[in-house]
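Colleague: model this:
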Amino acid sequence: MFNQNRIYRVFQLINYLKARPAKSIKNITRFLNTSERTVYRYLDMLSDLGFTIEKDGANRIWITCNHDTLPFTEQESDYLEKLIRSSGKRVKLADSVLQKIHQRSEVNVASKLVFNAHLSLIIEQISLAIIQGRQLLIRNYSSANSQTVTDRIVEPMCFTDNYDSLSAFEIKSKQNKYFNIERMGSVEVLDRKVQYENLHKFYKPDLFGYQGNQVDKEIELDMSLRAYLMMKEEFPMSTHFIRKNPDTDRYHLKCKVQSFQAPGRFVMGFAEDIKILGSKEFIRHIKRIVRNNF
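Modeller: Okay, the predicted model is just below:
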């Protein structure tokens, strides 16, 4: 049973670190309910399995899988294994290659299956709460804003178009918010009817996921390829506002947002890869962050 729990934790960690934003060691420790020493041991193991452990400017962690280390399909793994075994020579190099084939294919496929099943169950429970008009307990929610892992009690309203997020009224803060499905540890439909339906409001989110009726704050960025790829992965809606500079390898983003908070964090995490072109208000916001934290 111990080994099963440990394997499940590794699968949880793989998908937790694939989902944006990047996570601090403290948050990972809380999410897995384990020690920092164990977290570092898991990270070393993921690195040995072929995952690239990335860090931003604040030492927050995420993992990537480069094109040259993409997992093999079941058919590709089977073909390579037969090819190596047919060489007729039993050498350590062959054993090493076979081990890596099994690691990269089975671990990635298994973790993906576990994660997809987990998300499916969460979406099913949320849908039930919406249909029945009941409050919902979100356990171990990893917040991109506060960088904390906490439980939230909400009144769910609806999903975003691609089922990435839930629009809900949070009881404690008395605010309408978006909650990323992949950042939910688990959910529970409570035996309580919604009580604040008159306060429910749905606003279309900006590209960083912030909702509100005043999307009037402008940002303009010049980004490296690395920053562009991370922006596109972490905030998929940003692709509609990004243009490649035909004369350089840089990418240009200009848009209006509800809040400077998320773009500010992103810029600080990739300070060496991003030039801030505007607005003056956003530049002042970044200067305040630097002044208060450095």
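
Colleague: contacts and neighbour counts: CA atoms only from here.
Modeller: OK.

Colleague: So which residues of the stretch 101-250 of the chain form helices?
Modeller: 225-234 (DSSP state H, counting those that start in this stretch).

Colleague: To compare against the first, here's the next sequence to fold:
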Amino acid sequence: MDEQRKIYRVFQLIARLRSPFGCTKESVANDFEVSTRTIERNLNLLRDLGFIIEKNGDRFKILQYGKDLLRHEELIVFTLEEACAIRDAMDLGSIAGPLRKSLLDKLYALTELDELSETLRKNSVSMSIAQIRLAIKNKERIILKNYHSVNSNSVSNRLVEPIRFYNYFRYLLAFEVESASVRQFKTERIGEVQQTSKSWKCENLHGNQRIDMFGLSGNKPVAVVLKMTNRARHLLEEEFQEATLLISQVDDYYVYKGQVYSFEGIGRFIMGLADDVQVIEPIALQQFVVRKMNAALKTWKQAN
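Modeller: Prediction:
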């Protein structure tokens, strides 16, 4: 757990330092519930790795360079020996599931091996994300080819205006032209991305929707608190790596504190582990789960 939190925190710090306004040590320390001294050590680690971090007032930011201005030898890469050492350390630790895959992808992306670069290049999800990011930057429409919808159990092409990614590129929020509505798309279900070179036409309809950890969208977040067994905690972190920072241990159980925009997503998780999860807050979520379970039980009895 500690290893996961440390690595996760460093990656998150890099992301925040790359934002237009950077970040303060205090804000990052508060978010991750660590001391500012810990964040200072993380900043020094990044400097040692070659990141150029500038300070403006109390805010820190990674200095950006145009890719065409950088020579290969100036890029931050790992040698084969370094990459293998990090990978072996991960293998010996407790990091597993989606988090391990995510870390290895980023490690390989920063390694000077042609075969590792080729592995990542063939990753269709990574390629789709890169194309979508370009379309978002240029405010252009794209076609999500062969998108697999679980709800309708169908595969189709979707003409969309991509708005933003959520949950570490797990989901894409986009305006779908055919339905004239903002929808969420899971990036791993996109077959490929086709550029159209056509500009957005419906930006005024994009709205301000957000997506929670469970992939549900909305405008108003609802705070939830769950009490879980170690089994439930492990399964939640394995499926949603971002949950790691929202879980704390209390005696022999674990507490998840987060926000959701719909009870549907978190409700499915709770019902799937009914013996291992207890809803503490809010009461509305407790009532939602009870209604869903009663409806499922009624349907099951009628079918049998």
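
Colleague: And the TM-score between these chains?
Modeller: Overlay of the two chains. TM-score (TM-score structural alignment, normalised by the length of the first structure): 0.53; 186 aligned residues with a CA RMSD of 3.4 Å.

Colleague: Now do the contacts for the aligned residue in the first structure for residue 293 of the second structure.
Modeller: Per TM-score structural alignment, the equivalent position to residue 293 of the second structure in the first structure is residue 290. Contacts of residue 290 of the first structure were listed using CA atoms under 8 Å, 6 or more residues apart in numbering, and none were found.

Colleague: In which helix or strand does residue 290 of the first structure reside?
Modeller: Per DSSP states H and E, residue 290 of the first structure falls inside helix 280-293.

Colleague: for that helix, the distance to its chain's centre please.
Modeller: Using CA atoms, centre = their mean, to the nearest Å, the distance from the centre of helix 280-293 of the first structure to the centre of the chain it belongs to is 25 Å.

Colleague: can you check stretch 121-134 of the first structure too?
Modeller: 22 Å.

Colleague: Can you tell me what sits against it?
Modeller: Everything outside stretch 121-134 of the first structure that qualifies as a contact, by CA under 8 Å, 6+ apart, is 135-136, 155-158, 181, 186-194.

Colleague: of all those, which comes closest to residue 149 of the first structure?
Modeller: Using CA to CA, residue 186 comes nearest to residue 149 of the first structure of the contacts of stretch 121-134 of the first structure, at 12.1 Å.

Colleague: what lines up against that closest one once you look at the second structure?
Modeller: Counting by TM-score structural alignment, residue 186 of the first structure lines up with residue 192 in the second structure.

Colleague: Tell me, how many residues neighbour its match?
Modeller: A total of 19 residues lie near residue 192 of the second structure under the criterion other CA atoms under 10 Å.

Colleague: Give me the nearest residue to it, chain neighbours excluded.
Modeller: Take residue 192 of the second structure and drop its neighbours on the chain: the residue closest to it by CA to CA, 6 or more residues apart in numbering is residue 145, 5.1 Å away.

Colleague: And the counterpart of that neighbour in the first structure, how close does it get to residue 152 of the first structure?
Modeller: Counting by TM-score structural alignment, residue 145 of the second structure corresponds to residue 139 in the first structure. Relative to residue 152 of the first structure, residue 139 of the first structure is positioned 7 Å away (CA to CA, to the nearest Å).

Colleague: ok, now residue 100 of the first structure?
Modeller: To residue 152 of the first structure, residue 100 of the first structure is 40 Å away according to CA to CA.

Colleague: residue range for the strand or helix carrying residue 79 of the first structure in the second structure?
Modeller: Assessed by DSSP H and E, residue 79 of the first structure sits inside helix 74-85. The alignment of helix 74-85 of the first structure onto the second structure (TM-score structural alignment) covers no residues at all.

Colleague: buried sites along that helix?
Modeller: 77, 81 (16 or more other CA atoms under 10 Å).

Colleague: In contact with residue 39 of the second structure, which residues are there?
Modeller: 25, 28, 29.

Colleague: same check, this time on residue 253 of the second structure
Modeller: 227, 228, 229, 230.

Colleague: Just the ones of the contacts of residue 39 of the second structure in helices?
Modeller: Per DSSP state H, helices hold the following members of these: 25, 28, 29.

Colleague: Reformat those as JSON lines; add distance to residue 12 of the second structure.
Modeller: Shown next, in JSON lines, are those (distance: CA to CA, whole Å):
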{"residue": "25", "distance to residue 12 of the second structure": "13"}
{"residue": "28", "distance to residue 12 of the second structure": "9"}
{"residue": "29", "distance to residue 12 of the second structure": "12"}
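
Colleague: the more surrounded of residue 100 and residue 152 of the first structure?
Modeller: Neighbours were counted for residue 100 of the first structure and for residue 152 using other CA under 10 Å; residue 152 has more, 18 against 15.

Colleague: Counting neighbours, what do you get for the residue mapped onto residue 277 of the second structure from the first structure?
Modeller: By TM-score structural alignment, residue 277 of the second structure lines up with residue 274 in the first structure. Neighbourhood size, residue 274 of the first structure [other CA under 10 Å]: 22.

Colleague: Give me the neighbour count for the closest residue to residue 274 of the first structure other than its chain neighbours.
Modeller: Leaving out its chain neighbours, the residue that sits closest to residue 274 of the first structure by CA to CA, 6+ apart is residue 223, at 4.6 Å. Using other CA under 10 Å, residue 223 of the first structure has 26 other residues around it.
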